[in-house]
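**Q** got a predicted model here, sequence first, then my questions.
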Amino acid sequence: MKPSLLLLTMLLSGAAVASTNTTVYPMTDMTLANVGTIHIGAPLTELSKNGQQLKIEISGVQPAGNNQVIFLGAKQRIVLATLNADGVKALKTGKAFTDAYGNQWHSVTLTAQIPNQVTAQQQQLWTEAAQLKDRSCSVCHAAPVPTQMSVNAWPSVVKSMGGRTDLTQAQLQLLTSYYQYNAIHK
């Protein structure tokens, strides 16, 4: 199912309507002028809803010296958002910590207004991604399962294989997110 058809199906079924302070997930990458890009499947906390706009909070971590990317965790380098200058200015920096390798990190949160193109059921995204994987990856080889690699290995694998397919950038991002969120978390 294409992302736009998935969105329409969810809207008609009521699945895209989330209540306040629940976790919701973007159904596509969202590029916002005042933030940057929030990536498909990123966990967001819905703070309030006003018509077709949601006020959300995204929480994650950033390595010292890189304030343009919000990661899910220091060990789990899933990119939740890539920020522009306005997004960087809107960041709230939290507690600093050091990872097992001596790298400095800090927690961050960002509050933003986004279109109500979210789902409360992340699994719906992964179902679509698994179908896409089964159709596309298995043309040349056995379709890999997410637990074959670590969360940090999947982006480069999907990127290298994606060039050999007719998948769109949106489909490749969906696959990357699917593999990362369902990978081995070491």
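**A** Received it, and whenever you're ready, just let me know what you need.

**Q** C-alpha from now on. contacts and neighbour counts both.
**A** Fine.

**Q** show me which residues of stretch 126-146 are buried.
**A** For stretch 126-146, a neighbour-count test (16 or more other CA atoms under 10 Å) marks 126, 128, 129, 130, 132, 133, 136, 137, 146 as buried.

**Q** hmm, I typed the wrong one, I wanted stretch 62-82.
**A** 62-63, 67-74, 76-82.

**Q** and stretch 99-112, by the same measure?
**A** So stretch 99-112, judged by 16+ other CA under 10 Å, has buried residues 105, 106, 107, 108, 110, 111, 112.

**Q** specify the local secondary structure of the fourth one.
**A** Using DSSP: H, G, I helix; E, B strand; the rest coil, the secondary structure recorded for residue 108 is strand.

**Q** which one is it nearest to, not counting chain neighbours?
**A** residue 93 (4.6 Å; CA to CA, 6 or more residues apart in numbering).

**Q** now, among the buried residues of stretch 99-112, which is nearest to residue 52?
**A** Nearest to residue 52 out of these is residue 112 (CA to CA; 13.7 Å).

**Q** A further structure is provided below for comparison with the first:
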Amino acid sequence: MKKRYLFLSLFLLASFVQAKTQYVTKTLPTYSTTEDAKASGKILPTTPLEVIKTQDGKAFVKLTGWNKGKMTRILYFSKGERIISAAFSKKAKYEVKVLKTEEVGTKKDQWSNVTITTWIDNKELTDDLNALYSKAANLYEKNCGLCHAKHPTKEFSANQWPAVIKGMIPRTPLSKEEGLLVTQYAQKHAKK
């Protein structure tokens, strides 16, 4: 009898240990099932997620974030800010669970804290968010002061940074993927 409880306790402990937070290092496609070859969405760099299980080279993951209003196809990093963590196509199949809903801002916009589960390729994940931010900061430092004085990340709000960076990327040697990483970094270190 004691062996059975010990085995059950170890199994439950292993289940909890397995679900740890990891971060996306590059834009990852999402899939509705493990058999899908065509992507149904994407998850952007620095997005936190939990790997629930792996199968056939793919990982079933849980994302936590915010939806604005009834727009469940876009997952935002935080409420009231347009820091996109993931976006899904109209045909994508994924599960959304609403945790709570809040009114935000003077317009009383409805924002829902949600979890979304979906499949991704089981790659391009890291446990070390600081290393990812360090890489982004280095890219920002080396490329975003070539033509002018570098703007401190706190100079603009999270909602302003995408337009600022989009206008500057063509003048730098940054790839599109590096530009997305720098944008996520700037937004997540922006003024509040």
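**A** Structure's in. What do you need? What you are looking at is a predicted structure, and each value in this text was computed from that prediction instead of being measured.

**Q** any chance you could map the helices in the first structure?
**A** Using DSSP state H, the helices of the first structure run over 3-13, 85-90, 122-136, 154-162, 169-181.

**Q** so what corresponds to residue 132 of the second structure in the first structure?
**A** Correspondence of residue 132 of the second structure to the first structure, assessed by TM-score structural alignment: residue 125.

**Q** for its match, which residues are in contact?
**A** 27, 41, 174, 178 (CA atoms under 8 Å, 6 or more residues apart in numbering).

**Q** in the second structure, which of those residues remain in contact?
**A** Shared with the second structure under both residues aligned by TM-score structural alignment, their matches' CA atoms under 8 Å, the contacts from the contacts of residue 125 of the first structure are 27, 41.

**Q** surely residue 27 of the second structure meets residue 42?
**A** Yes: contact criterion CA atoms under 8 Å: residue 27 of the second structure and residue 42 qualify, at 6.5 Å.

**Q** so how far is residue 26 of the first structure from the spatially most central residue of the first structure?
**A** Nearest to the mean C-alpha position of the first structure, by CA atoms, centre = their mean, lies residue 42 at 3.2 Å. Per CA to CA, to the nearest Å, residue 42 of the first structure is found 6 Å from residue 26 of the first structure.

**Q** hang on, the earlier thing: could I get the contacts of residue 125 of the first structure as CSV with distance to residue 47 of the first structure and neighbour count?
**A** Below are the contacts of residue 125 of the first structure laid out as CSV (distance: CA to CA, whole Å; neighbours: other CA atoms under 10 Å):
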residue, distance to residue 47 of the first structure, neighbour count
27, 18, 26
41, 17, 26
174, 25, 26
178, 25, 24
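
**Q** rewinding a little: map the residue nearest to the centre of the first structure onto the second structure.
**A** So, by TM-score structural alignment, residue 42 of the first structure is matched to residue 47.

**Q** do the same with residue 78 of the first structure
**A** Match for residue 78 of the first structure (TM-score structural alignment): residue 83.

**Q** shouldn't its match be in contact with residue 158?
**A** Yes: between residue 83 of the second structure and residue 158 there is a contact at 6.7 Å, judged by CA under 8 Å.

**Q** what's the neighbour count on residue 160 of the first structure?
**A** 10 (other CA atoms under 10 Å).

**Q** the one 10 residues further on too?
**A** When counting by other CA under 10 Å, one arrives at 14 neighbours for residue 170 of the first structure.

**Q** residues touching it, list them.
**A** 28, 29.

**Q** do residue 17 of the second structure as well
**A** Counting by CA under 8 Å, 6+ apart, residue 17 of the second structure has no contacts.

**Q** look up how far residue 52 of the second structure lies from it.
**A** Taken as CA to CA, the span from residue 17 of the second structure to residue 52 of the second structure is 11 Å.

**Q** residues contacting the counterpart of residue 21 of the first structure in the second structure?
**A** Alignment note (TM-score structural alignment): residue 21 of the first structure maps to residue 19 of the second structure. Neighbouring residues of residue 19 of the second structure by CA under 8 Å, 6+ apart: 50, 51, 52.

**Q** run these past the first structure and keep the common ones.
**A** The contacts of residue 19 of the second structure retained in the first structure, by both residues aligned by TM-score structural alignment, their matches' CA under 8 Å: 50, 51, 52.
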